[in-house]
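**Q** Need a 3D model of the following:
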Amino acid sequence: MTILKTMSVVILTVMLSSCSTTKKTTATYWVNSAKVDCDAGAGKTTCLQVSKAENHENAEWSLFYSTINGFTFEPGYLQKIEVTETQLDAEGVPADASSIQYDLINVLEKKQDPKLAIHDIWATTHINSKAIESTTTVPMLEINTTEMRASGTNGCNNYTGQIKNITSNTIEFGAIASTRKMCMDMAVPDRFDKAFNSISTYKKEGLTLSFYNEAGDEMLRLKKVD
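**A** Take a look at the predicted model:
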């Protein structure tokens, strides 16, 4: 009986170990430098943005609604982390909770996010490489990389919209909403709008920010507002 009992314990231990192993996997994530607004079921909150891309420059960020045990989020820093994903028993998980438990194994890499360098308010000085002549209102652009939003004025109308994606040298804007009033002189606002809609890449040098189209032509040049 003792031998049978011992064998039963061994078999049960192996089975439990096997089940536990099949429920755990290891994954590597990049965690974005800013949280974004999200709807977590119980109401509005902020969520991490994660990607399993090898390089954060090519990352397509996804909202992460759960928590990562042992992980400390630091605004302004990109972090590459290794985590354990444990599949939980569905019967013991609340309806509004994740069925996967995430635990930090290690922080593999941490770096300051380069796109924070353009998180500022900018005044337009050139459109299509030509200096803007004196106007009543200079086109302005505010870039908020924390909230991934852009806003400002084209010299007549105010606008606001989403930044869909941004890397250290590329930027993609989402839909832009704008007021519709007509001003005495629409030449600069119309030129600004057309140039803004063709932006693909950017470069910051000192207090100057330049935007380019896909062909590499300079569309807008702006200076930092004090």
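
**Q** all contacts plus neighbour counts: C-alpha atoms, from now on.
**A** Will do.

**Q** Now do the longest helix seen in the chain: distance to the chain's middle.
**A** Assignment by DSSP state H gives helix 2-22 as the longest helix of the chain. How far helix 2-22 lies from its chain's middle: 46 Å, per CA atoms, centre = their mean, to the nearest Å.

**Q** Which SSE is immediately downstream of it?
**A** strand 24-31 (DSSP states H and E).

**Q** helices or strands up against that next one?
**A** strand 44-51, strand 77-87 (3 or more CA pairs under 8 Å, 6 or more residues apart in numbering; DSSP states H and E).

**Q** Tell me which of those is the most buried.
**A** Comparing the helices and strands packed on strand 24-31 by mean neighbour count (mean count of other CA atoms under 10 Å), strand 77-87 comes out on top with a mean of 20.

**Q** For that strand, which outside residues touch it?
**A** If you take CA atoms under 8 Å, 6 or more residues apart in numbering as the criterion, strand 77-87 is touched by 23-34, 68, 99-113.

**Q** could you flag which of those residues are buried?
**A** Neighbour-count burial (16 or more other CA atoms under 10 Å) applied to the contacts of strand 77-87 gives 28-34, 68, 99-105, 107, 113.

**Q** Next, the contact list for K111, please.
**A** K111 touches 77-79, counting by CA under 8 Å, 6+ apart.

**Q** now do 10 Å
**A** Contacts of K111 were listed using CA atoms under 10 Å, 6 or more residues apart in numbering, and they are 33, 76-80.

**Q** Mind checking what helix or strand follows whichever strand in the chain runs longest in sequence?
**A** If you go by DSSP state E, the chain has its longest strand at strand 100-112. Toward the C-terminus, strand 100-112 is succeeded by strand 120-127 as the next helix or strand (DSSP H and E).

**Q** for G152, what are its contacts?
**A** Taking CA under 10 Å, 6+ apart, one finds 121-123, 139-143, 158-161, 178 in contact with G152.

**Q** now swap in T72 and tell me
**A** With CA under 10 Å, 6+ apart, T72 has these contacts: 79, 104, 107.

**Q** go on, W122?
**A** 139-143, 152, 207-209, 221-226 are the contacts of W122 under CA under 10 Å, 6+ apart.

**Q** switch to 8 Å and redo it
**A** Contacts of W122 (CA under 8 Å, 6+ apart): 140-142, 209, 222-225.

**Q** which among those end up buried?
**A** 140-142, 209, 222-224.

**Q** Go ahead and confirm F173 touches T160.
**A** No: taking CA atoms under 8 Å as the definition, F173 is not a contact partner of T160, at 10.3 Å.

**Q** Next, the structure of the following sequence, for comparison with the previous one:
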Amino acid sequence: MKKILILGILLFAAACSPVKNSEIYWVNSYKQDCVGVGPMKCMLVQKGENPDQSQWQNFYSQIEGFEYQPGFIYKLKVKEEKMQDVPADASSIKYTLLKVLEKKEDARLKLSGNWEAVKINGSVIKIPRIRGAGVIPHLNIDISEMQISGSDGCNNFNGRITKVAKQKIEWGPVASTMKLCANMSIVDSFNQAFNAVAEYRINGDSLVLTDNEGKELLEFAKSGTPAKTLLNDIWIAEQVDGIVVTDKISAPRLEINIAKMKVMGTDGCNYINGGIITLTNSELVFSPVAGTKKMCFDMTVPDKFNAILSQVRSYKIAELKLTLFDGKGRILAVLKKGD
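**A** So this is what the prediction gives:
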């Protein structure tokens, strides 16, 4: 009887004691290309209480019971069991999840996406509206693939991210096309700043890249965010080429459809319609518009409205008003959001 009691106590103690061969595993927020039996995606893991950003390693096996979700960094308690007589291409260790200790969203993934350059070395980028002048530089970041691509305003480029931490980011040499554009000043300034980037910070839809000392080199705005969406509406003119529109009933109006890249409306006398050639969060260029050919009593505003549409190169939306600018930043028209 005493032996049975002692055996029971030992079994109870064993059941309550910590599991042997358990380890703390950290799992990164994204997977990486790797080659096991064949090409595959591997989790990135490391052991220990405190993760080191330089110590992530490919994990070629599976953790039984663990449901991986990209975008989160995990701290796990994992049991390791040595297996016998396993196939040559299989792991000799079985990994089983005991507990998820932590699951935190990885803020670094906010870097991923398309970014449009706003400033270089603190100066707002203004592209001359001449043929061959180039486009606004833009950057695509893919943290899950550790890749970058984009345009410096003239040439396309792509490369790999070699390091990304909480505020640090580094990339290796990038491959680029070798075109020459009419104006290379913005291109050269962008590339010089881009090659000096060492750190970053994100404020909402704004990405600022800095050097090691925190000097701001490049500022980007997230592409495809509210400005284009807000543009998709009916707009009624309040001012056209310096003339205040007093007759609200016959005021020029535009209905902009960004999904179809179309514009339609009235110049205050005739119905008009046309297309949209260029549309970003700041740029807007209309194709030539077609319209009816009526003659109204006063054609001053209609004539000016038709004339300014072909000059539009950019826009801004603020306080339910749409302001249209020409290539030099001159205000062409101010329109109010329709009810």
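
**Q** where does the TM-score land?
**A** Once the chains are laid over each other, their TM-score by TM-score structural alignment, normalised by the length of structure 1 reads 0.82; 202 aligned residues with a CA RMSD of 2.1 Å.

**Q** Give me the aligned partner of N58 of structure 2 over in structure 1.
**A** Taking TM-score structural alignment, N58 of structure 2 has L63 as its aligned residue in structure 1.

**Q** and that match, how many neighbours?
**A** When neighbours are counted by other CA atoms under 10 Å, L63 of structure 1 registers 16.

**Q** Just confirm it is within a strand.
**A** Yes: under DSSP: H, G, I helix; E, B strand; the rest coil, L63 of structure 1 falls within a strand.

**Q** ok, back up a step: give me the angle between the longest strand of structure 1 and strand 77-87.
**A** 170 degrees (axes from the mean of the first three to the mean of the last three CA atoms, to 10 degrees).

**Q** how much does strand 100-112 of structure 1 deviate in direction from strand 24-31?
**A** Going by the same axes, to 10 degrees, strand 100-112 of structure 1 makes 30 degrees with strand 24-31.

**Q** and for strand 100-112 of structure 1, what span of structure 2 is it aligned with?
**A** Going by TM-score structural alignment, strand 100-112 of structure 1 sits over residues 93-105 in structure 2.

**Q** Mind reading off the mean deviation between the matching stretch and structure 1?
**A** Superposing on structure 1 and averaging over aligned pairs (mean CA distance after the TM-score superposition for structure 1), stretch 93-105 of structure 2 comes out at 1.0 Å.

**Q** Can you tell me the centre-most residue of structure 2?
**A** G113 (2.2 Å; CA atoms, centre = their mean).

**Q** The stretch 101-250 of structure 2: strands as residue ranges?
**A** Assigned by DSSP state E, counting those that start in this stretch, the strands in the stretch 101-250 of structure 2 fall at 113-120, 123-124, 138-142, 147-151, 156-164, 169-171, 175-176, 199-203, 206-210, 216-222, 234-240, 243-244.

**Q** Of those, give the one that comes closest to N50 of structure 2.
**A** Nearest to N50 of structure 2, of all the strands of the stretch 101-250 of structure 2, is strand 156-164, at 17.2 Å by CA to CA.

**Q** tell me what the closest one is packed against?
**A** strand 147-151, strand 169-171, strand 175-176.

**Q** With distance to N191 of structure 2 added, can I get these in JSON lines?
**A** Putting those into JSON lines (distance: least, CA to CA, whole Å) gives the following:
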{"stretch": "strand 147-151", "distance to N191 of structure 2": "10"}
{"stretch": "strand 169-171", "distance to N191 of structure 2": "13"}
{"stretch": "strand 175-176", "distance to N191 of structure 2": "11"}
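
**Q** Single out the most deeply packed of the ones you listed.
**A** Scoring these by mean count of other CA under 10 Å, the most buried comes out as strand 147-151, with a mean of 19.

**Q** what span of structure 1 lines up against it?
**A** Counting by TM-score structural alignment, strand 147-151 of structure 2 sits on residues 149-153 of structure 1.

**Q** what does stretch 308-315 of structure 2 give?
**A** Taking TM-score structural alignment, stretch 308-315 of structure 2 hits no residues over in structure 1.

**Q** wait, the residue nearest to the centre of structure 2 sits on S144?
**A** No: at 10.9 Å, G113 of structure 2 does not count as touching S144 under the criterion of CA under 8 Å.

**Q** which residues sit in contact with C38 of structure 1?
**A** C38 of structure 1 touches 44-47, 63, counting by CA under 8 Å, 6+ apart.

**Q** Nearest spatial neighbour of I166 of structure 1, chain-adjacent residues omitted?
**A** E172 (6.3 Å; CA to CA, 6 or more residues apart in numbering).

**Q** sorry, back to before: quick one: which of the strands of the stretch 101-250 of structure 2 is nearest A193 of structure 2?
**A** strand 216-222 (5.5 Å).

**Q** how much does that closest one stray from structure 1?
**A** So strand 216-222 of structure 2 averages 0.7 Å relative to structure 1 (mean CA distance after the TM-score superposition for structure 1).

**Q** Give me the range in structure 1 that that strand lines up against.
**A** Going by TM-score structural alignment: strand 216-222 of structure 2 matches residues 218-224.

**Q** Distance to N273 of structure 2 for the strands of the stretch 101-250 of structure 2 - can I get that in TSV?
**A** Formatted as TSV, those follow (distance: least, CA to CA, whole Å):
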stretch	distance to N273 of structure 2
strand 113-120	29
strand 123-124	33
strand 138-142	31
strand 147-151	32
strand 156-164	34
strand 169-171	46
strand 175-176	40
strand 199-203	38
strand 206-210	34
strand 216-222	30
strand 234-240	13
strand 243-244	23
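
**Q** Show me the one of the ones you listed that comes nearest F12 of structure 2.
**A** Closest among these, using CA to CA: strand 156-164, at 47.4 Å.

**Q** Give me the contact list for that closest one.
**A** Against strand 156-164 of structure 2 from outside (CA under 8 Å, 6+ apart): 108, 143, 146-151, 169-177.

**Q** go with 6 Å
**A** 146-151, 169-171, 174-177 (CA atoms under 6 Å, 6 or more residues apart in numbering).

**Q** quick revisit: going by distance to C183 of structure 1, which of the buried ones among the contacts of W122 of structure 1 wins?
**A** M140 (16.2 Å).

**Q** which residue lines up with the closest one in structure 2?
**A** Match for M140 of structure 1 (TM-score structural alignment): H138.

**Q** quick one, what contacts that match?
**A** H138 of structure 2 neighbours (CA under 6 Å, 6+ apart): 115-117, 150-151.

**Q** residues near the residue nearest to it when sequence neighbours are not counted, how many?
**A** Closest residue to H138 of structure 2 apart from its sequence neighbours, by CA to CA, 6+ apart: E116 at 4.4 Å. Counted by other CA under 10 Å, the residues lying close to E116 of structure 2 total 23.

**Q** List the contacts of the equivalent of E116 of structure 2 over in structure 1.
**A** Aligned by TM-score structural alignment, E116 of structure 2 pairs with A123 of structure 1. The contact partners of A123 of structure 1, by CA under 6 Å, 6+ apart, come to 140, 222-223.
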